[in-house]
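Visitor: Let's see this in three dimensions:
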Amino acid sequence: MTTWNGEDAPTALRISLFGWLRVVVRGLVLGGLVFGGLLVLLLVRLIERPFCRMDRPVTPFITQFVCRNAFRVLGIGFRTHGALMTERGAVVANHTSWLDIFALNARKRIYFVSKAEVAKWPGIGWLARATGTVFIERNAKEARRQTALFQDRLMLGHKLLFFPEGTSTDGLRVLPFKTTLFAAFFHPELRDEISIQPVSAVFLPPKGEGPRYYGWWGEMAFAPHLLKTLASARQGEVVLRYHRPLRVADFEDRKALAAACETQVRAGHEAIWCGYQANEEAQ
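Guide: Predicted coordinates:
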């Protein structure tokens, strides 16, 4: 995955003896939860697929259960604000790290939109395919086929989720939204039928740690970030703020829609951090 590069490099990974013990214990429990859940999901899907085809009335609940309990295993707090969208449509959010996938699945039954290369990644690719991720090619020739796929999934009531920033960050900022994927929502078959719900996601650090604790940026690799998260003696909290859904038909084009989504996500992101800082100063 391509990550945002800032001026400051991430701090070097250091894990104590007790930290490694937490890595082993939490890692085994989390691995059992994730891959045990995957096995159950695949078995249920064997029954679900012949009768429901692309629709998935049962398996998303398994994904949601696994993701919510992953935070319990890690010891990370989980808090949300705002109502879930009931209309057909998609969800967009800012992107801090791989933990966003667990956080956004934990509250809402969604299907991620991801670049096609992810499908080939060992482990992560298997999980992504099993949970119904929509894989897209960065190729103009595929635009029509991908729009048709979006249309089929959205009209089934699937909530598709993507990260318009196009990369993860240190968690302290929201990058400008790329407008490419918003274009598909203006197809004549979709424009009047769907809405987009912006979501602000913030990972607050453990007590005494810097605000970028959960961020994934620069030259960070997945394994060290995972190890640091598993080893942490004290954990922080993830806060999700669900904003008012925006009807695609109310916007002139993809740029206007992307800008409106970015404005809501950025405002929510700043509000959560401001609340955190005020609370820290009060203590």
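Visitor: Every contact and neighbour count from this point should use C-alpha atoms.
Guide: OK.
Visitor: Helices of the stretch 101-250 of the chain, start to end?
Guide: 124-130, 143-155, 222-231 (DSSP state H, counting those that start in this stretch).
Visitor: Would you reformat these as TSV and include mean neighbour count and distance to residue 38?
Guide: Listed next are these as TSV, based on neighbours: other Cα atoms under 10 Å; distance: least, Cα to Cα, whole Å:
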stretch	mean neighbour count	distance to residue 38
helix 124-130	16	7
helix 143-155	17	21
helix 222-231	17	19
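Visitor: this one next, for a side-by-side:
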Amino acid sequence: MSKVRLYGRIARLLATVGLGLLVAGTMTLVERLHLRNESLIRQRLTRWYLARLSAALPFTIEVRGSLPKQPMLWISNHVSWTDIPLLGMLAPLSFLSKAEVRTWPVAGWLAKKAGTLFIRRGSGDSALLGQQLLAHLQQQRSLLIFPEGTTTDGRQLRTFHGRLLSSAIEAGTALQPVAIRYVRNNQIDTEIAPFVGDDDLISHLLRLLSSDVASVRIHLLEPIETVGASRNVLAKQAHRAIGFALFGETEAVEVEEQGTDLAA
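Guide: Down below sits the predicted model:
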């Protein structure tokens, strides 16, 4: 790729980040005004901005399936931080993210202003998190979580943690399974798109912006009702549906077993 094209992409992304700061500032104003529909305004502003951020990334996007017509708990496999803008541009959503994201320069502040809920691994605050998720869903606001708890290179699907689905059962909120796949040269992109291991945000961004345009395929699967179901059954059902959408026959999915459910 020529340096002119790379610098053009960087300039566009920086302009989009600047726009994000303006949007976040607007959210701060909304918070201070204590508007009754603050959460809805936040989600809609976030969706509008994430659509612009997605457009600044070197992806073409293909969406299959139908958007849900009611609030749901979205659950997706997880490959990269880019999953968030690419899925967040589709509908008004809030997000659950690892606590480390909150410390990222600029991006962490933007995530906080977007209403992201942050989770610390092994912090023992799962009860508090569950209450936050339940309150969010009871207010008829859609939420996106990544039940694998980490990213992969796209060639496998790790065990889904059922404890994150308890709030949906209590709220009577259906699940919206989503399969997201990054494709380059008609193959799963395992080198450039994934944000895994010791990757840092800046290095990953430079890797993305220096690459050719890749394809992102997003498949919105059939919703799963939660009434009367157990969280572990739901986790396995969603895992099976997403795995089939990604890899075909479920037997072909390379699953990294993690033992029993952490919250079982």
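Visitor: on that earlier part again, can you add distance to residue 190 of the first structure and give the helices of the stretch 101-250 of the first structure back as TSV?
Guide: Compiled in TSV, the helices of the stretch 101-250 of the first structure are given as follows (distance: least, Cα to Cα, whole Å):
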stretch	distance to residue 190 of the first structure
helix 124-130	25
helix 143-155	7
helix 222-231	36
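Visitor: Of all those, which one comes closest to residue 88 of the first structure?
Guide: Of all the helices of the stretch 101-250 of the first structure, it is helix 143-155 that lies closest to residue 88 of the first structure, at 6.4 Å by Cα to Cα.
Visitor: what stretch of the second structure does the closest one fall on?
Guide: Aligned using TM-score structural alignment, helix 143-155 of the first structure spans residues 126-138 in the second structure.
Visitor: average offset between the matching stretch and the first structure?
Guide: Here the mean offset of stretch 126-138 of the second structure against the first structure after fitting is 2.1 Å, by mean Cα distance after the TM-score superposition for the first structure.
Visitor: got a list of contacts for that stretch?
Guide: 71-73, 119, 142-143, 164, 166-168, 170-171, 173 (Cα atoms under 8 Å, 6 or more residues apart in numbering).
Visitor: Residue in the second structure paired with residue 237 of the first structure?
Guide: Residue correspondence to the second structure (TM-score structural alignment): residue 237 of the first structure is matched to residue 215.
Visitor: What count of nearby residues applies to residue 172 of the second structure?
Guide: As a burial measure, residue 172 of the second structure scores 17 neighbours (other Cα atoms under 10 Å).
Visitor: same thing with the one 4 residues further on?
Guide: Burial of residue 176 of the second structure, expressed as a neighbour count using other Cα under 10 Å, amounts to 23.
Visitor: Report the separation between it and residue 225 of the second structure.
Guide: With the distance defined as Cα to Cα, to the nearest Å, residue 176 of the second structure ends up 9 Å from residue 225 of the second structure.
Visitor: Residue 202 of the second structure too?
Guide: Applying Cα to Cα to residue 202 of the second structure and residue 225 of the second structure gives a distance of 40 Å.
Visitor: for residue 36 of the second structure, same thing?
Guide: 30 Å.
Visitor: Just tell me the aligned range of stretch 27-38 of the first structure in the second structure.
Guide: Using TM-score structural alignment, stretch 27-38 of the first structure lines up with residues 10-21 of the second structure.
Visitor: how about the strands of the second structure, start to end?
Guide: Applying DSSP state E to the second structure gives strands spanning 59-64, 73-76, 94-98, 117-119, 143-145, 175-184, 187-188, 214-220.
Visitor: how about those, which one is nearest residue 7 of the second structure?
Guide: So among the strands of the second structure, strand 59-64 is nearest, using Cα to Cα, at 16.8 Å.
Visitor: Could you point out the residues of the first structure onto which the closest one aligns?
Guide: Counting by TM-score structural alignment, strand 59-64 of the second structure lines up with residues 76-81 of the first structure.
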